[in-house]
Every structure is written in structure tokens, then in C-alpha cells.
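Chemist: dropping a prediction and its sequence here:
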Amino acid sequence: MAGEKRAPRLHVDGAILGYKRGLRNQHNSVSLIKIKGCDSKEDVDFYLGKKVAFITKAADGAFRVNWGKVCRHHGGNGVVRCRFRRDLPPQSIGGRVRVMLYPSRV
């Protein structure tokens, strides 16, 4: 307890805002994510290409993960567009995701 070291956290929390939208359509394949601590277009540059995990719990108690990737910014206030392997369900809007700090481009 006192002498144990905890592994470093390799993710940043994010919130699902919804889908990319137009005037008369929405693009279910592109989700909008607000990353905690990312408040400008310049901050988004660090997160481009990073992996995003949407984690759910199945009926049998197992955890399921839908992986995605940050593909570009959306506006100027730190919201990003992400593409997931399987489109996020509508129930996920308002839910949480983990934005992984890898792969690194440094």
C-alpha cells in the first residue's frame, strides 16, 4: 500500500456528443468526442491518430470494447471526430470513452 507503485494512466477521459451532422442528415460512421482538457484546435493536434475505446459490459459480465481512432478536429473548441470499427449506438450519446495516449507520434 504505502510502498506500492501504481501503473501510470495511459488514457484521457472523453464524452460522446453525438454524430457528425448536416442540415438534413447525420453521419453515423463519424462520432463527435469532447476530450477532457482539450479546449482548442491546437490542442487537438496531439490527439490525432490516437486510439479511442468505448467500453460496455455484456449480459454475461464480460467487458466489450469498440475501438476507434481520432481522425480530425470538429470546430475550434477541442471537439474531435472519431471513426469506430463498428458505429456507436444511439444509446451511447452522453456516455464516456477512453482516449488512449498511444500510438505516439513524438
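Modeler: Looks like it arrived, so ask away.
Chemist: for the rest of this, base every contact and every neighbour count on C-alpha atoms.
Modeler: Noted.
Chemist: now name the helix or strand holding the residue most central in space within the chain.
Modeler: For the chain, the residue lying nearest the average C-alpha position, counting by C-alpha atoms, centre = their mean, turns out to be Val52 (4.3 Å). Secondary structure here is read from DSSP states H and E; on that basis Val52 sits in strand 51-57.
Chemist: and that strand, what does it pack onto?
Modeler: Judged by 3 or more C-alpha pairs under 8 Å, 6 or more residues apart in numbering; DSSP states H and E, the packing partners of strand 51-57 are strand 63-73, strand 96-100.
Chemist: reformat the ones you listed as a markdown table; add mean neighbour count and distance to Arg81.
Modeler: What follows is the helices and strands packed on strand 51-57, written out as a markdown table (neighbours: other C-alpha atoms under 10 Å; distance: least, C-alpha to C-alpha, whole Å):
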| stretch | mean neighbour count | distance to Arg81 |
| --- | --- | --- |
| strand 63-73 | 17 | 5 |
| strand 96-100 | 21 | 12 |
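Chemist: next up, a structure to set beside the first:
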Amino acid sequence: MPARLYVKGTFLGFRRSLYSQRCSTSLIGVEGVKTKSDARFYLGKRVAVVYKKSSKSDQCGMIWGKIVATHGNSGVVRAKFESNLNPRWMGRTVRVMMYPYKA
């Protein structure tokens, strides 16, 4: 059985303050990451969101992004994508790639 090259994550929402929201920065919860120090391992890693192009076709699309910072103390990370994610996708599973690897 082939090894999986990614870790599952969840698109939690957008970076925000009390009155404004920054849609260009998404918050991603990585499976198994509970602390800020664990989340630092994923800085610079690639993130992919796989979606179906239309309900009638079997074609899939991908939006690629990159993890740029940690967010808070609970292991959540910030990611920037090529194009902003759709707000309807909150709660959807994303793929956090285990490469590029920095030794």
C-alpha cells in the first residue's frame, strides 16, 4: 500500500479582528497538532484544496496555498492561497503536504 504524502487539515475560516475579516488569509487546523511548537513544523509547507468543478462532471480542480504563520497557541496555522477560498467551504477537509522538507 502506498504511503500518504499529506496530513488532513480543516479549513476553519478566515483571519479576522473584531470588526474586519481578511479573506486573503485562511485558518487551517492540522490533524494531530495541538500546540504552537508542533505547528511550527508545518511553516512553508504546501496546502491543497481539492474540489469538484461541477456537479455534472467528474473533473476535479485544486487550489494551492502555502502555510505562512502560526495562529494563536492551539496549533492552528495561517495559509495564503492562489485565490481566496470560498466561504461555503468552511469545515471542508484540505491536504497539508509533507513537502518541501527543511532539515
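Modeler: Now that the structure is in, tell me what you want to look at. Note that this is a predicted model, so its numbers are computed, not measured.
Chemist: that older thread, what's the mean gap between the strand holding Val52 of the first structure and the aligned bit of the second structure?
Modeler: By mean C-alpha distance after the TM-score superposition for the first structure, the fitted strand 51-57 of the first structure averages 0.4 Å away from its aligned residues in the second structure.
Chemist: what does that strand correspond to over in the second structure?
Modeler: The alignment of strand 51-57 of the first structure onto the second structure (TM-score structural alignment) covers residues 46-52.
Chemist: same thing with stretch 24-36 of the first structure?
Modeler: Stretch 24-36 of the first structure maps onto residues 19-31 of the second structure, going by TM-score structural alignment.
Chemist: what residue of the second structure matches up with Met100 of the first structure?
Modeler: Under the alignment (TM-score structural alignment), Met100 of the first structure maps onto Met97 of the second structure.
Chemist: and the strands in the first structure?
Modeler: Using DSSP state E, the strands found in the first structure span residues 11-21, 26-35, 51-57, 63-73, 79-84, 96-100.
Chemist: list the contacts of Arg83 of the first structure.
Modeler: For Arg83 of the first structure, the contacting residues are Ser29, Val30, Ser31, Gly68, Lys69, Val70, Cys71, taking C-alpha atoms under 8 Å, 6 or more residues apart in numbering as the criterion.
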